[in-house]
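Visitor: Quick one, fold the following:
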Amino acid sequence: MTDTWLDSLRKVLPARFRGDRVTIPVVRLNGVIGQVSPIRPGLSLAGLSATLKRAFAIKKAPLVAVVINSPGGSPVQSNLIFKRIRALADEKNKDVLVFVEDVAASGGYLIALAGDEIIVDESSIVGSIGVVSAGFGFVGLIEKLGIERRVHTAGENKAMLDPFQPERPDDIQHLKSLQRDVHDMFIDLVRARRGTRLGDEPTLFTGAFWSGRRAVEIGLADRIGDLHGVLRARFGDKVDLLPIQPRRGFFSRFGMSPASRAGAGADLVEAGLAAIEERSLWSRFGL
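Guide: Have a look, this model is predicted:
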């Protein structure tokens, strides 16, 4: 009688309170990394810090699952998110399993390196270990419109790479030097995290990207699989996935960051260009 009563009680309790169940917190990282525009915030440490902390705070969880679907973005925010995940994993003594959905490229792959294991779909797009800087030039346009550009600076390089002025060779050289520094950091991180799992692929650090199956072959990922299948194979049918989602304010539900609410209509041109640039990041991978 007692066992029957206890079994009935377990069925109505939330999964995390049932002693016979394994709860796995799941954090989903979807989208471009960094602030896309004032009214289109992307993935950032500030936006994810509390979510990650809640995921790793679940004491009985043997690991944390991170699901990534990102074409990249800000290298700084990518690195900060990576470091935060690793710091929490070490502090709470938990493994991290990373699951790649459509794409983990560039900064998206950098974050994926936080996983003790990287699991991909056969058709996932993985890699793009490089650095890119893209923008628009409006010199010809403002000339056609008869607009005169006036810039006054204290410091000869203060207006470096101004899109309304012709590019200067010295500016481009300086930008490429910065990109090399970031690229070197990215390469060092890949080698440190993947170690002897990396294969002999000559184009590994050229910015090329591969299918999930090929990524496993060259050591950028560990195996083919999916979130539900892998966790059930590891823990059996008594595994419960617990999505850990950001707590969003009223305006955030409509895609507006706190900084943008006061002047949502002031930067429409910038927002439009940012949307085009965001779209271009996804379209590079056929998405």
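
Visitor: use CA for all of it now, contacts and neighbours both
Guide: Fine.

Visitor: which stretches of the stretch 151-287 of the chain form strands?
Guide: Ranges of strands in the stretch 151-287 of the chain, per DSSP state E, counting those that start in this stretch, are 209-211, 223-224, 239-243.

Visitor: Quick check: which helices or strands does the longest one pack against?
Guide: Same thing as strand 239-243. Packed against strand 239-243 by the contact rule (3 or more CA pairs under 8 Å, 6 or more residues apart in numbering; DSSP states H and E) you find strand 22-30.

Visitor: The next helix or strand after the strand it packs on versus strand 239-243: what angle between them?
Guide: Of the helices and strands lying after strand 22-30 in sequence (DSSP states H and E), the nearest is helix 45-56. Angle of helix 45-56 versus strand 239-243, following axes from the mean of the first three to the mean of the last three CA atoms, to 10 degrees, is 150 degrees.

Visitor: I'd like the structure of this one too, to check against the first:
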Amino acid sequence: MEYETDGKSRRSRWFGKRSTGLDFAGMTPEQTHQAITSLMVSDMLKERRSDRRWRAVRRVITALFLLAGIGVYLATLFYEPKTGPLLKDADGYLGVVRITGAIKNSSNASAEKVVPALNEAFADPKVKAVVLSIDSPGGAPVEAERINFAVGELKKRHKKPVYAVIQNIGASAGYMIAMHTDKIYAGRYSLVGSIGAALQTWDVHEALNKRDVRHQVYASGDLKNMLNPFSPPSEAAGRKAQELVDNAGGQFFAEFKERRGSKLKEGVAYDTGEVWSGEQALKLGLVDETGTIEQLAYANNANVKEFKPGSRAILPAFTMEAASAWLSSVIANAMHGVAEASPVAFR
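Guide: All right, here's what the predicted structure looks like:
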């Protein structure tokens, strides 16, 4: 610290009469030094008190942000937000049950997961109609059969209409479920149809032969090993496989004609496995109207309430744990498909 003197008084560049309230005139150098030291200590104490106050304020603010973050996270776990339009004068809900992805016993579109959601939606007194939101390329016919049975029984018990809204795709077993509702909607760009059945398996015996690897099976009958991917298919196995898919596809087509017969067009081959756009499907009688869940909600003056499985929540869309689980399931399914015969599926 530097002092400037004029012979009569000493003044500090930092401390003066105006800022400190002290007059250093007439003080000895020792007194001036003591006064300045006292002022510096006092100023340091004030700064420390101010720092402590700001640290306390920062801690409180940080704690509030952490509590708010925890609150938002907990809300995402237990709160199911409504989606779709929010109508001011709406007097009820459309209860949406999502059937998304392949319809099989290990997916969210399985009967084990969809049927409980249907029970909740039908039982909710505020739900005025149940909507099946379908976005599926197809899958196992027995899973679709179970879901269809549940829909039929719940309609009788609760006397509520059931609609199907096809999102991006409602094909094969996905469309079979839609057929069992009171009305089918589809977007103009949706893909609809694929009426038929398919039986899939791998044939890798040539690849094994190149590696000089042989797979030996002892079976009790000629067709017991018919879909083994490690053995060359026989003519009898091919005939049997075709018989299975023809039978399943024929049942599907007969049910389709029974459910949609009055709306179908003459001369159209509906059983080729073809898919159509939503607008084409409307003209051909596969759907009743083009529209989305939002349009359906406005038409019924209702908000949308979703039921699990597949209900939307504000959760991180991607995590390493989710990615790892997804990759593991893909590998496991691929290996399972190689090792075992695939069941008949509506695809």
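
Visitor: circling back to that earlier point, between the strands of the stretch 151-287 of structure 1, which gets nearest to residue 156 of structure 1?
Guide: Residue 156 of structure 1 sits nearest to strand 209-211 of all the strands of the stretch 151-287 of structure 1, at 38.5 Å, using CA to CA.

Visitor: and that closest one, which stretch of structure 2?
Guide: Alignment of strand 209-211 of structure 1 against structure 2: residues 275-277, by TM-score structural alignment.

Visitor: How about stretch 109-126 of structure 1?
Guide: Counting by TM-score structural alignment, stretch 109-126 of structure 1 pairs with residues 175-192 of structure 2.

Visitor: measure that stretch end to end?
Guide: End-to-end span of stretch 175-192 of structure 2 (CA to CA, to the nearest Å): 7 Å.

Visitor: re the thing from before, would you mind finding the most buried of the strands of the stretch 151-287 of structure 1?
Guide: strand 209-211 (a mean of 20; mean count of other CA atoms under 10 Å).

Visitor: Mean deviation, it versus structure 2?
Guide: Compared with structure 2 after fitting, strand 209-211 of structure 1 has a mean deviation of 0.8 Å; criterion: mean CA distance after the TM-score superposition for structure 1.

Visitor: Does whatever helix or strand residue 46 of structure 2 lives in pack against any helices or strands, and if so which?
Guide: According to DSSP H and E, residue 46 of structure 2 maps onto helix 29-78. Contacting helix 29-78 of structure 2 under the criterion 3+ CA pairs under 8 Å, 6+ apart is no other helix or strand.

Visitor: how about a cut-off of 10 Å?
Guide: The contact analysis (3 or more CA pairs under 10 Å, 6 or more residues apart in numbering; DSSP states H and E) places helix 29-78 of structure 2 against strand 10-12.

Visitor: In structure 1, what range does the helix or strand following the strand it packs on match?
Guide: Following strand 10-12 of structure 2 in sequence order, the next helix or strand is helix 17-20 (DSSP H and E). When structure 1 is aligned by TM-score structural alignment, helix 17-20 of structure 2 has no counterpart there.

Visitor: Show me what counts as buried in helix 17-20 of structure 2.
Guide: Within helix 17-20 of structure 2, no residue is scored as buried using 16 or more other CA atoms under 10 Å.

Visitor: Closest to the centroid, which residue in structure 2?
Guide: With distances taken as CA atoms, centre = their mean, the residue of structure 2 nearest its centroid is residue 310 (5.4 Å).

Visitor: Test my guess that that residue contacts residue 110.
Guide: No: with contacts counted by CA atoms under 10 Å, residue 310 of structure 2 stays clear of residue 110, the gap being 11.5 Å.

Visitor: shared neighbours, those two?
Guide: Common neighbours of residue 310 of structure 2 and residue 110, using CA atoms under 10 Å, 6 or more residues apart in numbering, are 99, 100.

Visitor: Residue 152 of structure 2 reaches residue 122, doesn't it?
Guide: No: the pair residue 152 of structure 2 / residue 122 is not scored as a contact, 11.5 Å apart, by CA under 10 Å.

Visitor: Looking at those two, which one has more neighbours?
Guide: residue 122 (23 against 13; other CA atoms under 10 Å).

Visitor: still on that earlier bit, take the strands of the stretch 151-287 of structure 1 and lay them out in CSV including distance to residue 181 of structure 1.
Guide: Converted to CSV, the strands of the stretch 151-287 of structure 1 look like this (distance: least, CA to CA, whole Å):
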stretch, distance to residue 181 of structure 1
strand 209-211, 21
strand 223-224, 31
strand 239-243, 36
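
Visitor: Of those strands, which is nearest residue 70 of structure 1?
Guide: The closest of these to residue 70 of structure 1 is strand 209-211. By CA to CA, the value is 13.3 Å.

Visitor: what about the closest one, distance to the chain center?
Guide: 17 Å (CA atoms, centre = their mean, to the nearest Å).

Visitor: circling back to that earlier point, of all the strands of the stretch 151-287 of structure 1, which one is nearest residue 147 of structure 1?
Guide: Across the strands of the stretch 151-287 of structure 1, residue 147 of structure 1 has its closest neighbour in strand 209-211 (41.7 Å, CA to CA).

Visitor: Output the contacting helices and strands for the closest one.
Guide: Helices and strands touching strand 209-211 of structure 1, by 3+ CA pairs under 10 Å, 6+ apart, are strand 95-105, strand 125-127, helix 212-217.

Visitor: Pick the most buried one from the ones you listed.
Guide: strand 125-127 (a mean of 29).

Visitor: ok now the following helix or strand past that one, how far from the chain's centre?
Guide: Reading on from strand 125-127 of structure 1 to the C-terminus, the next helix or strand found by DSSP H and E is helix 139-144. In terms of CA atoms, centre = their mean, the centre of helix 139-144 of structure 1 is found 36 Å from the chain centre.

Visitor: related to what we said a few turns ago, tell me which of the strands of the stretch 151-287 of structure 1 sits nearest to residue 90 of structure 1.
Guide: Nearest to residue 90 of structure 1, of the strands of the stretch 151-287 of structure 1 and by CA to CA, is strand 239-243 at 20.9 Å.
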